[in-house]
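Student: Make a model of this:
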Amino acid sequence: MTAVKSGWREAFLVYTRPRVLGMVFLGFSAGLPFLLVFSTLSAWLRDVGVELSVIGFFSWVGVTYSIKVFWAPVVDTLPLPWLTKCIGKRRSWMLLAQLGIAAGLVGMASADVESQLQWIAIFAVWVAFCSSTQDIVIDAYRIEAVVVEYQGAMAAMYVLGYRIALLVAGAGAFYLAEYFDWSIAYQMMAACMLVGVAATLIIDEPLPNEDQEARKLARQVEAAIGVAGRRNWLARLGAWFSDAVLSPFVEFFTRNGKFGLMILVLIATYKMSDITMGVMANPFYLDIGFSKKEIADISKIFGFFMTIAGASIGGVLVARYGIMKPLLLGAVMAAATNLLFVLLAVSEPSLALLAGAVSADNLSGGIATSVFIAYLSSMTSTAYTATQYALFSSLMTLPAKLLGGFSGIVVEHYGYELFFIYSASVGLPAIVLVLVLMRRYARVNIQSPSLKKRG
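Tutor: This is a model prediction of the structure:
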């Protein structure tokens, strides 16, 4: 698992490559719908008098993002009639999802909240479904479009576009709703999806990169379950299920052997420290005496720019040093910066100290995110890009979110100081696993199929 190292000049020039720059616009397209079916939608519903209990039910829309792995095999393998022939497999699915998002937002804007709340719920689920489908395709495109040493930069540009979209769908939608109304705000958000549509039509389709070893393995799996070479429709359906669903998992463990399970555990634990701390961050700021305005100012200004800076640095480090050393750095920094909040917890409220802690936390989070995305990208086979990455991305957040649910209990029983020490300690398994995998890659010098040059 190595990448070609380059000089610092070449490492920084990675951000001038057209496909890397194009990820800003695709990241914007991916980030825009997210808040529009979550916090922005909650604000709209509450603003017009919808009961809190009903608003709470709308949070279930988010389940769609967590189960996208179930239809990722369809996106990975099935062509769209006519459209795929015209613009390619990845771009056709991307365009369809973007048009679906825009149509869903227009539907939400057209429904009357007081008398047609059920239609807003239906359209919100539709937007979330199309948005998560778009995520599947953009992730697959990003992995297939460039070689692995550019994946950190691709992730950094994606994060930049995504963060800008969150500002537009958050603060931007609020401003539009204040000066006009929520219907106009959602119509304008639908129009903003044209950014993604234009990017999809401009970018080039990645060149197909058929993995012969993966195809051979797929035929072996078909034979093992008894659907190889059969002609009836049930056997053909079984063969598709074998190729699209079973083979991606078999291929991953065949390629990585006994270390496959260790890699999955790393994926499940790498963001655990960051997510666990994040659950209690805002309550902590309020409890130690900072005002909501102070928290917003610090998190928006320092948080936004330091995350972008960290993601950009992560992209440069991957291009310069490969993946594993920056991956270790990100794991160490994500855990270590949590200890800064211990100092904040035992000190008098200080905006300078808050800004320093938030800056360090977001900088390390940005580095860890872009490097980790590059690592996940390198772990996928080009034969099953969308399916394997959808699995990885779901595994990346689900255990951490489950553990984060116990954060309040830890704070109530032991206080914030011990909680932040605890949140730093849950990052130790990821550090150990990265070190073990670094030794493994150095010893056997294995290069994953995903490191091959892509179109």
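
Student: rest of the way, CA atoms for contacts and neighbours
Tutor: Will do.

Student: Tell me the secondary structure of Gly289, please.
Tutor: Three-state call for Gly289 (DSSP: H, G, I helix; E, B strand; the rest coil): coil.

Student: Report the contact partners of it.
Tutor: By CA atoms under 8 Å, 6 or more residues apart in numbering, the contact list for Gly289 reads Pro349.

Student: Pull up the gap between it and Pro283, please.
Tutor: 10 Å (CA to CA, to the nearest Å).

Student: Then Met94?
Tutor: Taken as CA to CA, the spacing of Met94 relative to Pro283 amounts to 38 Å.

Student: Of those two, which one has the most company?
Tutor: Each of Met94 and Pro283 has its neighbours counted (other CA atoms under 10 Å); Met94 has more, 27 against 11.

Student: surely the more buried one meets Val137?
Tutor: Yes. Here Met94 lies in contact with Val137, judged by CA atoms under 8 Å, at a distance of 5.9 Å.

Student: Check which element follows the helix or strand harbouring Arg255 along the chain.
Tutor: Following DSSP states H and E, the helix or strand that holds Arg255 is helix 247-256. Towards the C-terminus, the helix or strand next in line after helix 247-256, according to DSSP H and E, is helix 259-269.

Student: How about that following helix, which residues are buried there?
Tutor: Judged by neighbour count (16 or more other CA atoms under 10 Å), helix 259-269 contains these buried residues: 262-263, 265-269.

Student: what's the angle between that helix and helix 247-256?
Tutor: The directions of helix 259-269 and helix 247-256 differ by 110 degrees, with axes from the mean of the first three to the mean of the last three CA atoms, to 10 degrees as the criterion.

Student: Pull the residues that contact helix 259-269.
Tutor: Applying CA under 8 Å, 6+ apart, the set of residues contacting helix 259-269 from outside is 252-253, 376, 392, 395-400, 427, 429-430, 433-434.

Student: what are the ranges of the helices in the stretch 251-400 of the chain?
Tutor: All helices of the stretch 251-400 of the chain, identified by DSSP state H, counting those that start in this stretch, fall at 259-269, 272-287, 292-298, 304-321, 324-336, 340-345, 351-379, 385-404.

Student: mind putting these in CSV, distance to Gln118 included?
Tutor: Formatted as CSV, those follow (distance: least, CA to CA, whole Å):
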stretch, distance to Gln118
helix 259-269, 36
helix 272-287, 30
helix 292-298, 33
helix 304-321, 35
helix 324-336, 42
helix 340-345, 43
helix 351-379, 37
helix 385-404, 28
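
Student: right, so of those, which gets closest to Val195?
Tutor: Ranking these by their distance to Val195 (criterion: CA to CA) puts helix 304-321 first, at 20.2 Å.

Student: In that closest one, which residues are buried?
Tutor: Of the residues in helix 304-321, those with enough neighbours to count as buried (16+ other CA under 10 Å) are 304-321.

Student: Over to stretch 396-416?
Tutor: Buried residues in stretch 396-416, counted by 16+ other CA under 10 Å: 396-397, 399-401, 404, 407-408, 410-411, 416.

Student: now do stretch 428-439
Tutor: Neighbour-count burial for stretch 428-439, counted by 16+ other CA under 10 Å, picks out 428-431, 433-434, 437-438.

Student: Following up with a second sequence; could you model it the same way so I can compare the two?
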Amino acid sequence: MAFRDYFAVFTNRRIAAAMFIGFASGLPLALTGSTLQAVLSDAGLDVKTIGWFTLVGQPYTWKFLWSPLLDRFPIPPGRRRGWMMVMQLLLAAVIATMGGLNPAEHLATYAVLALLVAFFSATQDIAIDAYRTELVHHEERGAAAAVGVFGYRMAMLTSGAGALILADTVFNWQQTYWLMAAIVALLAVFTFFSPEPQTDARPPKSLQEAVVEPWKEFFSRRGAWLLLALVIAYKLSDAFAGSLSTKFLLDMGYSKAIIGEANKVFGLIATIVGGFLGAAWMVRLGLYRSLLVFGVLQALTNAGHWFIAQAGAPDHTLLFAAIAFENLAGGMGTTAAVALLMSLCNPRFTATQYALLSALAAFGRVYVGPAAGYLVAQLGWADFFVFSVAAGVPGVLLVWAMRARIRELDVN
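Tutor: Model prediction:
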């Protein structure tokens, strides 16, 4: 089979839907993050107040708490699409309302609206993750993960850098937020016409069943604890290497402009390319071999930072090479990791189980920062990145130890 044939998995309506819902997931994020900070700054608010606004993103962290509601109570026109549409229409209304207010004059109201955007967006994410998992066939999981990440990243550019450029050149903030609201409303129309997953799984009969049964069902499986350990450990190497990367490059003498170009532009492109390559290779390799190969690659390519530390002086060729290999491998690893999460979900409880598993998968990215700071202080930068490579070993060993179980997941 020619390599181009492996890309054929991308050419169907289900994968197109996965890309657009990825875009829907990513669009609101910057509107409660970097773009919101720019709005507040232009309104003349002080840095302390802006700092408090960073807390509006908390619903993304705690969304698993209300995820059982989405398993228990379906909303027409589909079990997942109904929730997605309702959240998108609510998001459009709240984002448009934010555009019509001056945060300096309506600070408390603006804070509540920003919190609502984060809450509705996090709830939409629960439905989107469940929908994507139930929609695609098992051989399409890698492709769905790749196009989902691509759509998500494009949406973040739209509501992040795109919104900043529009507000500075073409529109004011009011018009920019109204445009973002209109885009979200259009996404609700797309959701309405998206395909419905073909599944015979019945929803939980009670809220108690929706809360208790997902855990009970998961831990009844063979190797459940090792699978959870794998979910946590698989991206740990990347979490350590990326936790202080900007500080590291500044210490090595690289300018902020070069760091931004390397990480935010070149690195983003490499991550997206890696995601699509990973999805194509997953068709040939299967889930187990993909997790194993990509896990080894994403750990080893973190050694590029070690070479930068050893160079002793800024070397732009070395920097871009290191970023390229690291993000290519990281993109492939992310595709395999998302496919693993999708394969672990029972269709009856997809919303709850995916929300819980994805929270565990984010554990390293969220919590290794403090430990990384202490390790750098004790080891120095070069040895720290040797440690980051070693941090990938447990995840690879768990993949190998669970190979029979992972192969079973790949055919279900």
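
Student: TM-score for these two?
Tutor: With the length set by TM-score structural alignment, normalised by the length of structure 2, the two chains reach a TM-score of 0.94; 410 aligned residues with a CA RMSD of 1.9 Å.

Student: equivalent range in structure 2 for stretch 360-380 of structure 1?
Tutor: Mapped onto structure 2 using TM-score structural alignment, stretch 360-380 of structure 1 spans residues 325-345.

Student: Any idea how far that stretch is from the middle of the chain?
Tutor: Stretch 325-345 of structure 2 sits 10 Å away from the centroid of its parent chain (CA atoms, centre = their mean, to the nearest Å).

Student: same question, stretch 147-162 of structure 2
Tutor: On CA atoms, centre = their mean, the centre of stretch 147-162 of structure 2 falls 11 Å from that of its chain.

Student: what comes into contact with it?
Tutor: 15-16, 18-31, 34-35, 180, 272, 275-276.

Student: so it matches what in structure 1?
Tutor: Correspondence between stretch 147-162 of structure 2 and structure 1 is established over residues 157-172, with TM-score structural alignment as the criterion.

Student: what sits against Leu236 of structure 2?
Tutor: Applying CA under 8 Å, 6+ apart, we find Leu236 of structure 2 in contact with 364-365, 391-392, 395.

Student: Can I get those in a markdown table including distance to His316 of structure 2?
Tutor: What follows is those, written out as a markdown table (distance: CA to CA, whole Å):
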| residue | distance to His316 of structure 2 |
| --- | --- |
| Gly364 | 29 |
| Arg365 | 27 |
| Ala391 | 27 |
| Gly392 | 26 |
| Gly395 | 31 |
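
Student: Please list which of these are preserved in structure 1.
Tutor: Checked against structure 1 using both residues aligned by TM-score structural alignment, their matches' CA atoms under 8 Å, the contacts of Leu236 of structure 2 keep these contacts: 364-365, 391-392.

Student: separation between whatever residue of structure 1 lines up with Asp42 of structure 2 and Gly31 of structure 1?
Tutor: If you follow Asp42 of structure 2 across to structure 1 using TM-score structural alignment, you land on Asp47. When distances are taken as CA to CA, Asp47 of structure 1 and Gly31 of structure 1 turn out to be 23 Å apart.

Student: how far away is the most centrally placed residue in structure 2 from Gln298 of structure 2?
Tutor: When structure 2 is reduced to its mean C-alpha position, the closest residue under CA atoms, centre = their mean turns out to be Val149, at 6.8 Å. The span separating Val149 of structure 2 from Gln298 of structure 2 equals 17 Å under the rule CA to CA.

Student: next one: Gln88 of structure 2
Tutor: For Gln88 of structure 2, the distance to Gln298 of structure 2 - CA to CA - is 35 Å.

Student: before we move on, what about Gly369 of structure 2?
Tutor: Distance of Gly369 of structure 2 to Gln298 of structure 2, computed by CA to CA: 19 Å.

Student: What of Glu213 of structure 2?
Tutor: Counting by CA to CA, the gap between Glu213 of structure 2 and Gln298 of structure 2 amounts to 35 Å.

Student: Tell me which of those two has more neighbours.
Tutor: Gln298 (26 against 18).

Student: The more buried one maps to what in structure 1?
Tutor: Alignment note: Gln298 of structure 2 maps to Ala334 in structure 1; criterion TM-score structural alignment.

Student: Also Val86 of structure 2?
Tutor: Residue mapping for Val86 of structure 2 onto structure 1 gives Leu96, with TM-score structural alignment as the criterion.

Student: Could you check how far that match is from Phe34 of structure 1?
Tutor: Noted for Leu96 of structure 1: a distance of 17 Å to Phe34 of structure 1, by CA to CA.

Student: So for the two, which residue has more residues nearby?
Tutor: In terms of neighbours (other CA under 10 Å), Phe34 is the more surrounded of Leu96 of structure 1 and Phe34; the figures are 23 against 16.

Student: Can you tell me what that one aligns to in structure 2?
Tutor: For Phe34 of structure 1, the residue aligned by TM-score structural alignment is Leu29.

Student: just to revisit the earlier point, settle it for me: which of Asp47 and Gly31 of structure 1 has more neighbours?
Tutor: Relative neighbour count places Gly31 above the other of Asp47 of structure 1 and Gly31, with 25 against 10, counting by other CA under 10 Å.

Student: Helix or strand for that one, just tell me which one.
Tutor: helix 18-36.

Student: Phe241 of structure 1 -> structure 2?
Tutor: Structural alignment (TM-score structural alignment) places Phe241 of structure 1 against Leu207 in structure 2.

Student: the helices in the stretch 51-200 of structure 2, which residues?
Tutor: Using DSSP H, counting those that start in this stretch, the helices found in the stretch 51-200 of structure 2 span residues 58-62, 67-72, 81-99, 107-135, 141-157, 163-169, 173-193.

Student: Please tell me which residues of structure 1 the second one aligns onto.
Tutor: Here helix 67-72 of structure 2 aligns to structure 1 at residues 72-77, judged by TM-score structural alignment.

Student: what's the mean deviation for that stretch versus structure 2?
Tutor: Once the two structures are superposed, the average separation between stretch 72-77 of structure 1 and the matching residues of structure 2 is 0.9 Å (mean CA distance after the TM-score superposition for structure 1).

Student: Centre of the chain to that stretch, how far?
Tutor: Taking CA atoms, centre = their mean, one finds the center of stretch 72-77 of structure 1 at 18 Å from the center of the full chain.

Student: give the contact list for the alignment partner in structure 2 of Leu395 of structure 1.
Tutor: Matched by TM-score structural alignment, Leu395 of structure 1 corresponds to Leu360 in structure 2. Contacts were defined as CA under 8 Å, 6+ apart; by that measure Leu360 of structure 2 touches 228, 231-232.

Student: try 7 Å this time
Tutor: 231-232 (CA atoms under 7 Å, 6 or more residues apart in numbering).
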